[in-house]
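>>> Need coordinates for the below:
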Amino acid sequence: MFKDKIILVTGGTGSWGYELVRQLLTHNPKEIRIFSRNEANQFDMKQEFNHDKKLKFIIGDIKEKDSLLDACHQVDYIYHLAALKHVPVCEDQPIEALKSNVIGTQNVIDVAMKCNVDKVIYISTDKASNPSNFYGLTKAMGEKLIIHANTLNTKTRFVCIRGGNVLGSNGSVIHVFKKQIKDTGKIGITHMNMTRFFLTLEDAIKLVFKATVESYGGETYVMKMPACKIVDLAKVIAEAANVKDVEFEILGIRPGEKIAELLLSSYESDKAILYDEEYFVILPTVPIEGLKDRYANYEPANLEDYNSSQNLMTQSEIKAMLKKGGFI
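The predicted structure follows:
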């Protein structure tokens, strides 16, 4: 699918971008363009990939359509990763989050259509489902814009992929807990009952590729992900650091934060089908030609919702997951 193709990755110097590029290179593309505004990260990434000639690094911001348009010339696929992602930052600076996550996404849509890109893959988040914070609201709006783009007069297909937390990504709670244990010997927890979805970065990107290949355009692929209590995750990390009976400091829930995250809300579950063992698919409310027929033979999801308080991993399962990801 990617052989001899040109691929643009917005926000490509983040954790997702590193792994995405690493796996894309195994498919022998013609060129991968890494578009981001972080010069230092681009320099580091270029070093890490040994100045691979297939990688082209472009300084730019998705808020600026002209620079996006230049980067998109002759591109076949766009992976849209660029966003302001930290909940407190988006709460404190909502206008900047709106510019990047909503207007920036519309810029990607406009440029993709103008350049006749084959497919745009938008990476979304569980926080877009029944959002309780500004970050989630902007990502939900981004999803709506991406899905709606399939109704426009364009050959470009647009698809959303929604996942939960990725282990070890920038700002990951794993790094935070490890540092707290090292520095203070105790761990800060916002709430003892808090749960989250988790997946290794490598597995998440594999699922992204699967949705890229199999998607029609106009649907939202929802990753099935294991979930755990944050306190259990912290205990496993502390045990791996040889800290027994770790002390917890209760910090309180931050503005916009949920006890449990949703990957499918009750409203979305009514429109979701059971795709396979790895994905649910949310079908859009807007009519998209051919999409209904594409999924006509699939069973409905039959879920009230899909949230991170369900089917929690044991501490042994969490330990196995962390070992698989190389975190302990």
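
>>> going forward, measure contacts between C-alpha atoms and count neighbours the same way
Noted.

>>> Can you give me every residue that contacts the nearest residue to residue 201 once chain neighbours are set aside?
In space, and not counting its chain neighbours, residue 201 is closest to residue 166: 5.5 Å by Cα to Cα, 6 or more residues apart in numbering. Counting by Cα atoms under 8 Å, 6 or more residues apart in numbering, residue 166 touches 172, 198-201, 204.

>>> show me where the chain has helices.
Ranges of helices in the chain, per DSSP state H, are 15-25, 39-48, 65-71, 87-92, 94-98, 104-114, 134-148, 173-184, 201-214, 230-240, 266-269, 291-294, 315-324.

>>> How far away from the center of its chain is the last one?
When distances are taken as Cα atoms, centre = their mean, to the nearest Å, helix 315-324 is centred 21 Å away from the chain's centroid.

>>> coming back round to it: most neighbours per residue, which of the helices of the chain?
Highest mean neighbour count of the helices of the chain: helix 134-148, a mean of 23 (counted as mean count of other Cα atoms under 10 Å).

>>> And that helix, what does it pack against?
helix 87-92, helix 94-98, helix 104-114, strand 119-125, strand 157-163 (3 or more Cα pairs under 8 Å, 6 or more residues apart in numbering; DSSP states H and E).

>>> mind running it again at 7 Å?
Helix 134-148 sits against helix 87-92, helix 94-98, strand 157-163, with contacts defined as 3 or more Cα pairs under 7 Å, 6 or more residues apart in numbering; DSSP states H and E.

>>> ok, residues contacting it?
Identification of contacts with helix 134-148 by Cα atoms under 7 Å, 6 or more residues apart in numbering yields 85, 87, 90-91, 94, 97-98, 101-102, 105-106, 124, 127-129, 131, 158-160, 218-219.

>>> Could you tell me how far residue 282 is located from residue 256?
24 Å (Cα to Cα, to the nearest Å).

>>> which of those two has more neighbours?
residue 282 (23 against 15; other Cα atoms under 10 Å).

>>> close enough to count as contact, that one and residue 273?
Yes - look at residue 282 against residue 273 with Cα atoms under 7 Å: they come within range, at 6.5 Å.

>>> before we go on, could you also do this sequence so I can check it against the first one:
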Amino acid sequence: MNKRVYKIFILMILDLIGLYVSFMIAYILKFDALKSIPKELTVHLYKTILVMVAIKFICLIIMNLYRKLWRFAGITEMIDILIACGVGSAAVMGVLFAISRQPEFQDILIPRSILLMAFILDVIFIGGTRFSYRLFFHVSPKEIIRNQHQKRVLIYGAGQAGVMVLKELHAKANNEYAVIGFADDDLSKKNQKMHGLPVFGGEEDLIKTIAKEEIDMLVIAMPSVAENRQKEIIQIVKDLGIKINILPKVYDLINGSLSYSSIRPVQIEDLLGREQVELNNEQISAYIKDKVVLVTGGGGSIGSELCRQIVKYKPRQLIIVDIYENNAYDIQIELKRSHPDQALFVAIASVRDEERIKQIFETFSPEVVFHAAAHKHVPLMEDSPEEAIKNNVFGTYNIANAANIYKAKKMVLISTDKAVNPTNVMGASKRLCEMVIQAFANSESKTEFAAVRFGNVLGSNGSVIPLFKKQIHEGGPITVTHPEIIRYFMTIPEAAQLVIQAGGLAKGGEIFVLDMGDPVKIDMLARDLIRLSGLKPEVDIKIEYTGLRPGEKLFEELLMSEEGLTSTENQKIFIARPMDWTLEALCDGLTVLKEALKNREAIVPVIKALVPTFKTPEEINKPFLKK
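Purely as a prediction, here's the structure:
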């Protein structure tokens, strides 16, 4: 007999005894003593007591009272006991009434007061055995010793989600955590008790509460509030050296489907606190549903997320183009698993290969094209400028030219803030890509060409965040190029969603500029990552300043001075005024640029001639370094 079955067996024995004793005591209370019970009722008692006990016992089984974890019994379990005992008493009354209707059993009539008292005693006995078990568990020497090593937890949010977190921590955390209480912004809840735990004040009292109660971990259980509010709470406690966990914004919390795995550590994305993107799904669906959609660089961080978002709108076919087969294979397997009915084709190809690109367009006739393939590592492209030009500039030209020849309805280029007043070859190459798109848009093409410009993407390949996390995992140091360097950030899903939305807004020639929110100091970002890892900057993990890399500037811009900015129906998407590039003039410039690829020394001067805003990092950084 295993331990679980043994416990159930003991509980059943105790319940049978309790149910029997309840009837006996009910009779005693009614008549003061067993000897005072009328003779006919004594006969009834001994004739029917076993039947009544059996009926109630069967009801306890049917009501699943032997399938619960009584170690964590609470008000819900008490209600279950009341219902089960009530059903049992009602069943007994119904059976006795049915029996008394038979002529041979007409003399069997038990006073209702006895049945009522027996019901009350049932609840006391059955509830007592279960809650005494929970009490024993909390006061046993073994449990007291264990509790001394538990992490003390404060739950921020005394609502439905907070209560669910409490239950999950009790049930699934193997006694690792001891919940001390709740914190809540609602002043009416302050100094009240929930599930036997105190409710402390909100933001104003948070630091004092954490210090006084010696809190080790804060769980933010407010999935329905704005992310900026969660960010404010995280900012208050991030320097206190405690662990911070959070419930993600999951809407199925309403249905009570929280799991222990939903409670996750705070990530840097939470600290940046960007609001959820609101999309015009009808507008997106109108140009993607039942269309053939092609994504270049579809295995990369942005490209793969574009594919994940696109399939939600049910294109007729999705074509993924990528030169790196491993990434392409990963997203292919993922999409086949998540969307088995989606028509999907993966083409291994380089955007540099003009003939291969034309072959793909001729075969599949894509109607919508997202061009995400690019070389984007600034220092690497400074060392290999010809590769940046071949892949970014001429790769974009090949895609745009094929879209034009094979009459794709839309083409959207993924650009970067580094294209604005570029100080490096990579940024200048992306500015040339924007010029390619605008030149095709200004031609007689049937395709609607557009570009979407945004800053750094959290967690993307080559992003600073994965590098910092790796350095923290290795024990440091974290390397920051300059203490004053500033960048804009957004999450990968947010960037992909806004790119797709911008595609729906495109009419031809626009450079869409995404709202990147507030700029972030990379130095502060590194320090926050260290704190979120439960460590202290400069104590546990050192920070080293390595100096600006070749081609790097202190801050990135999203708009050039000559560009106007027009708002759109989406508050996070703006339009820069299109430039008047002609396709003929651009092709002449690209011919010169292609010739310059034969001589590395000639590449940068030709780029500067084509991109007048291309400046040296010193020209851009010098005024700010003096401050």
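
>>> And the TM-score between them?
Here the superposed chains carry a TM-score of 0.84, computed using TM-score structural alignment, normalised by the length of structure 1; 287 aligned residues with a Cα RMSD of 1.6 Å.

>>> what's near enough to touch residue 231 of structure 1?
Counted by Cα under 7 Å, 6+ apart, residue 231 of structure 1 has contacts residue 192.

>>> Alignment lookup: it to structure 2.
Here residue 231 of structure 1 is matched to residue 523 in structure 2, going by TM-score structural alignment.

>>> And residue 79 of structure 1, by the same measure?
Using TM-score structural alignment, residue 79 of structure 1 sits opposite residue 370 in structure 2.

>>> quick one: its match and residue 502 of structure 2, what's the gap?
11 Å.

>>> same question, residue 292 of structure 2
Distance, residue 292 of structure 2 to residue 502 of structure 2, using Cα to Cα: 18 Å.

>>> cool, residue 458 of structure 2 as well?
Residue 458 of structure 2 is 20 Å from residue 502 of structure 2, by Cα to Cα.

>>> Could you do residue 15 of structure 2 as well?
Counting by Cα to Cα - residue 15 of structure 2 and residue 502 of structure 2 are separated by 67 Å.

>>> and if you look at residue 296 of structure 2?
17 Å.

>>> circling back to that earlier point, so what does the residue nearest to residue 201 of structure 1 match up with in structure 2?
Aligned by TM-score structural alignment, residue 166 of structure 1 pairs with residue 457 of structure 2.

>>> Can you give me the separation between that match and residue 41 of structure 2?
82 Å.

>>> With residue 305 of structure 2 instead?
Residue 305 of structure 2 is 78 Å from residue 41 of structure 2, by Cα to Cα.

>>> One more: residue 136 of structure 2?
40 Å.

>>> Who has more neighbours out of these two?
Neighbours per residue (other Cα under 10 Å) separate residue 136 of structure 2 from residue 41, with residue 41 holding more: 16 against 12.

>>> Secondary structure element holding that one?
In this structure, residue 41 of structure 2 sits in helix 39-62 according to DSSP states H and E.

>>> and residue 228 of structure 2, how many neighbours?
There are 15 residues near residue 228 of structure 2, going by other Cα under 10 Å.

>>> what about the helix or strand it falls within, distance to the chain center?
Applying DSSP H and E as the criterion places residue 228 of structure 2 in helix 227-237. Centre-to-centre, helix 227-237 of structure 2 and its host chain are 16 Å apart (Cα atoms, centre = their mean).

>>> what residue of structure 2 matches up with residue 254 of structure 1?
So, by TM-score structural alignment, residue 254 of structure 1 is matched to residue 549.

>>> which ones are touching that match?
If you count contacts by Cα under 7 Å, 6+ apart, then residue 549 of structure 2 has residue 379 around it.

>>> repeat that for 8 Å
379, 481.

>>> Would you mind measuring from it to residue 234 of structure 2?
Residue 549 of structure 2 is 32 Å from residue 234 of structure 2, by Cα to Cα.

>>> what's the answer for residue 492 of structure 2, then?
Residue 492 of structure 2 is 22 Å from residue 234 of structure 2, by Cα to Cα.

>>> Residue 243 of structure 2 and residue 459 of structure 2, how far apart?
In terms of Cα to Cα, residue 243 of structure 2 sits 22 Å off from residue 459 of structure 2.

>>> Between the two, which is the more surrounded one?
Neighbour count, other Cα under 10 Å: between residue 243 of structure 2 and residue 459, residue 243 has more, with 21 against 18.

>>> For the spatially closest residue to the more buried one that is not a sequence neighbour, give me its contacts.
Of all residues not flanking residue 243 of structure 2 in the chain, residue 217 sits nearest, at 4.5 Å (Cα to Cα, 6+ apart). By Cα under 8 Å, 6+ apart, the contact set of residue 217 of structure 2 is 151-154, 242-245.
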